[in-house]
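**Q** next input, structure requested:
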Amino acid sequence: MASPNLKYAYFPGCVAQGACRELYLSTAALTKALGIELVELKKASCCGSGTFKEDSQLLEDTVNARNITLAEELNLPLLTHCSTCQGVIGHVDERLKRSQQTDAPYVEQINGLLKQEGCLPYRGSTQVIHLLWALVKDYGLDELQKRVTRQLKNLNCAAFYGCYLLRAQQSIPYDDPYKPESMENVFRAVGATPIYYRGRTQCCGWPLASYATEQSFQMAGMHIQEAIDAGADCLVTPCPLCHLNLDSRQQEVEKVINRQLGLPVLHLPQLIALAVGISPKQLGLDQHIVSTQPVLAKLGFS
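**A** Okay, here's the model as predicted:
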């Protein structure tokens, strides 16, 4: 049963406010429809997507400790809809909570840097949670099912979890990092059919894209082909960076693997929002590179 008055400190991240604006729009539309309140952290900064630590672990920890303290100031959990942000910020939070017990001077060093910038100290008093898990654990699949006004029957959905959501943190209390079912359970709740394939928990190739482009596209192409061959009508991902490699670069991927693909890639909140009665236009489904029309046609949208 859903908890009443769900409220989160919302960390939208960078990509959803830029290249994947449709994710920002669909998250806002979905949470409003479900009665979930989001308090956007306007002063938050980029999590670094795992790159800050290549220069300095202290830099990554301090930047993201600051992001966490913005949620702590509100006494709310920090909610993100980006798997990469979840992996990075969640891992920092996990590590700093552990350091409070094992390496207090390190946390004091970070808090000293935060103080210099006029920020509150990191307390370790909140949690970092992805939208997927908030829906599954806090809102509840039974409650979500009650909100469905359009059953997504006959739609075969292949989850693409990627790697950051499942394995960036040492402890994932919401799912099995190697055999997850969270997204598939969401698909069932909205009437869709889950499709299983080998690559659903693997890396999309995005981290390689800037320096090993062909290998990155080969990885993306392999996953898309496997999903198609398994009978998927679409991929659904909880990560906008995965979406960029799988959707916006799919035409380039086709050239590398020498196969036509054309598989629509949906953001997780877009799929759920369709089921609770929100229009495709409002969800930005016309903004994808790979057309989502085959999905919408199968669901009976004109």
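
**Q** for the rest of this, base every contact and every neighbour count on C-alpha atoms.
**A** Fine.

**Q** run a quick neighbour tally on the closest residue to residue 252 other than its chain neighbours.
**A** Nearest residue to residue 252, sequence neighbours excluded (Cα to Cα, 6 or more residues apart in numbering): residue 217, at 7.5 Å. Residues near residue 217, counting by other Cα atoms under 10 Å, number 27.

**Q** correct me, but residue 217 touches residue 205?
**A** Yes - counting by Cα atoms under 8 Å, residue 205 is a contact partner of residue 217 at 6.8 Å.

**Q** what do these two both touch?
**A** Residues touching both residue 217 and residue 205 (Cα atoms under 8 Å, 6 or more residues apart in numbering) are residue 245.

**Q** endpoints of stretch 30-47, how far apart?
**A** 24 Å (Cα to Cα, to the nearest Å).

**Q** any idea how far that stretch is from the chain center?
**A** Between the centre of stretch 30-47 and the centre of its host chain there is 13 Å, according to Cα atoms, centre = their mean, to the nearest Å.

**Q** check which helix or strand covers residue 101.
**A** helix 83-102 (DSSP states H and E).

**Q** packing partners for the helix or strand containing residue 29?
**A** If you go by DSSP H and E, residue 29 is part of helix 21-34. When contacts are defined as 3 or more Cα pairs under 8 Å, 6 or more residues apart in numbering; DSSP states H and E, helix 21-34 packs onto helix 268-275.

**Q** so which residues make contact with the helix it packs on?
**A** 23, 26-27, 29-30, 132, 148-152, 190, 236-238, 280, 283, 285.

**Q** what segments of the chain are strands?
**A** Using DSSP state E, the strands found in the chain span residues 7-11, 37-40, 78-80, 128-130, 156-159, 193-195, 234-237, 265-267.

**Q** dump those strands to TSV, plus mean neighbour count.
**A** Compiled in TSV, these are given as follows (neighbours: other Cα atoms under 10 Å):
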stretch	mean neighbour count
strand 7-11	23
strand 37-40	16
strand 78-80	27
strand 128-130	22
strand 156-159	27
strand 193-195	21
strand 234-237	25
strand 265-267	28
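
**Q** nearest to residue 250, out of the ones you listed?
**A** Within the strands of the chain, the stretch nearest residue 250 is strand 265-267; the backing value is 9.7 Å (Cα to Cα).

**Q** gap between that closest one and the chain center?
**A** From the chain centre to the centre of strand 265-267 is a distance of 11 Å (Cα atoms, centre = their mean).

**Q** then stretch 90-108?
**A** Stretch 90-108 sits 24 Å away from the centroid of its parent chain (Cα atoms, centre = their mean).

**Q** before we go on, could you also do this sequence so I can check it against the first one:
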Amino acid sequence: MSFHLKYAYFPGCVAQGACRELYQSTQALTQALDIELIELKKAACCGSGTFKEDSLLLEDTVNARNIALAEELNLTLLTHCSTCQGVIGHVDERLKEFQQTQPAYLKQVNDLLTQQGCLPYRGSTTVKHLLYALVSDYGIDEIEKRVSRRLSNIKCAAFYGCYLLRAQKSMPYDDPYNPQAMENIFRAIGATPIYYRGRTQCCGWPLSSYATTQAFKMAGMHIQEALAAGADCLVTPCPLCHLNLDSRQPEVEKVIGKKLGLPVLHLPQLIALSLGIEPKKLGLEKHIVSTRPLLEKLGF
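**A** Reported below is the predicted structural model:
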């Protein structure tokens, strides 16, 4: 590759806590692909869509600050969480539109930022998920060239989640109702993509705090559909989806009265395996649903 990719990296909260293996595997993957990440250590939680329930100004100001940190570096803000992408990406869309239509509101946001000693939002960068950075910036052909261990004997079911696809007004990299980016990556690294109804639907996480049974039923439905279609694993670009589909899978089983046992991988974990990176370096032993049967099938 004749160019060097560099991003302002927004890891988000979940990847630094409950899904630490996502943080770990993102670092391993980007290092292997020679992608440089400048972590935004001063960034704040995006709010996962809850801030605006109290105040839209709060959501916009917090995330304008996050975006301004990337603007200071003159870099694209890179996320690896569908929810962070949906929230920060939508704020960026809204504030860019307000530069023309509601400049007084944008001034209010920037006044709040400068009062706290923060840089103002300029609307000079973009917000991009790791998935689409890999597809549109790095290139699937380039990924395929780096593959040293083709994952040719497994079937992977993508679980995009809803925030990545439809939280923003525009989706320039994929079809929000029939995306193909993850399936194209699966093919490039040798795996067989599995298509099933729930791959673009909500995992149920947003309901889980107040309608737990319904949330678990949703997760169970998606997992059962993927299993019925022949999947060896689910692969998701969202740690919140991962929590509902992997960490809570034993609870989901109790609610639906069926044994599932389907491993759920973070997207960078899967790609990194095809580059020959050892499972231990990717945190695959940290999952609730054991990844051992999948790894054995891959010859690890």
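
**Q** tell me the mean distance between the helix holding residue 29 of structure 1 and structure 2 once they are aligned.
**A** Helix 21-34 of structure 1, aligned to structure 2 and superposed, deviates on average by 0.2 Å (mean Cα distance after the TM-score superposition for structure 1).

**Q** which other residues reach that helix?
**A** If you take Cα under 8 Å, 6+ apart as the criterion, helix 21-34 of structure 1 is touched by 12, 15-17, 37-38, 81, 147, 240, 267, 269-270, 272-273, 276, 278, 282-285, 287.

**Q** got the contact list for the most far-flung residue of structure 2 relative to its centre?
**A** Largest separation from the mean C-alpha position in structure 2: residue 104, at 33.0 Å (Cα atoms, centre = their mean). Listed by Cα under 8 Å, 6+ apart, the contact set of residue 104 of structure 2 is empty.

**Q** quick one, helices of structure 1?
**A** 21-34, 52-55, 57-74, 83-102, 104-116, 131-133, 141-146, 164-167, 182-189, 213-229, 240-243, 250-257, 268-275, 293-298 (DSSP state H).

**Q** rebuild the ones you listed as CSV, extending it with distance to residue 199 of structure 1.
**A** Below are those laid out as CSV (distance: least, Cα to Cα, whole Å):
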stretch, distance to residue 199 of structure 1
helix 21-34, 23
helix 52-55, 27
helix 57-74, 29
helix 83-102, 16
helix 104-116, 38
helix 131-133, 19
helix 141-146, 25
helix 164-167, 13
helix 182-189, 14
helix 213-229, 5
helix 240-243, 12
helix 250-257, 16
helix 268-275, 17
helix 293-298, 21
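
**Q** quick one: which of those helices is nearest residue 198 of structure 1?
**A** For the helices of structure 1, the distance to residue 198 of structure 1 is smallest for helix 213-229, at 7.2 Å, taking Cα to Cα.

**Q** the closest one vs structure 2, mean deviation?
**A** Looks like 0.2 Å for helix 213-229 of structure 1 (mean Cα distance after the TM-score superposition for structure 1).

**Q** which helices and strands sit right next to that helix?
**A** On a contact count with 3+ Cα pairs under 8 Å, 6+ apart, helix 213-229 of structure 1 meets helix 250-257.

**Q** any buried residues in the helix it packs on, and which?
**A** 250, 251, 252, 253, 254, 256, 257 (16 or more other Cα atoms under 10 Å).

**Q** same question, stretch 116-123 of structure 1
**A** Those would be 119, 120, 121, 122, 123, for stretch 116-123 of structure 1 by 16+ other Cα under 10 Å.

**Q** again, but for stretch 205-220 of structure 2
**A** So stretch 205-220 of structure 2, judged by 16+ other Cα under 10 Å, has buried residues 205, 206, 212, 213, 214, 215, 216, 217, 218, 219, 220.

**Q** buried subset of the contacts of helix 21-34 of structure 1?
**A** For the contacts of helix 21-34 of structure 1, buried by 16+ other Cα under 10 Å: 12, 15-16, 38, 81, 147, 240, 267, 269-270, 272-273, 276, 278, 283-285.

**Q** the residue in structure 2 that residue 189 of structure 1 lines up against and residue 159 of structure 2, how far apart?
**A** Aligning on TM-score structural alignment places residue 189 of structure 1 opposite residue 188 in structure 2. If you measure residue 188 of structure 2 against residue 159 of structure 2 using Cα to Cα, the figure is 18 Å.

**Q** quick check on the two: which one has the bigger neighbour count.
**A** Ranked by neighbour count (other Cα under 10 Å), residue 188 of structure 2 and residue 159 place residue 159 first, with 30 against 21.

**Q** now check the more buried one against structure 1: what is it aligned to?
**A** Counting by TM-score structural alignment, residue 159 of structure 2 corresponds to residue 160 in structure 1.

**Q** and its match, what does it touch?
**A** With Cα under 8 Å, 6+ apart, residue 160 of structure 1 has these contacts: 199, 200, 201, 235, 236, 237, 238.

**Q** right, and out of those, which lies closest to residue 72 of structure 1?
**A** residue 238 (24.2 Å).

**Q** I'd assumed residue 132 was in contact with that closest one.
**A** Yes - assessed by Cα under 8 Å, residue 238 of structure 1 is found in contact with residue 132 at 7.3 Å.

**Q** quick one: common contacting residues for those two?
**A** Joint contacts of residue 238 of structure 1 and residue 132 (Cα under 8 Å, 6+ apart) are 81, 268.

**Q** more crowded one of those two?
**A** residue 238 (26 against 23).

**Q** got the contact list for residue 104 of structure 1?
**A** Residue 104 of structure 1 neighbours (Cα under 8 Å, 6+ apart): none.

**Q** tell me, how many residues neighbour residue 87 of structure 1?
**A** When neighbours are counted by other Cα under 10 Å, residue 87 of structure 1 registers 24.

**Q** counterpart of it over in structure 2?
**A** Aligned partner of residue 87 of structure 1 by TM-score structural alignment: residue 86.

**Q** state the distance from its match to residue 128 of structure 2.
**A** Residue 86 of structure 2 sits 10 Å away from residue 128 of structure 2, going by Cα to Cα.

**Q** again, but for residue 153 of structure 2
**A** Distance from residue 153 of structure 2 to residue 128 of structure 2, by Cα to Cα: 31 Å.
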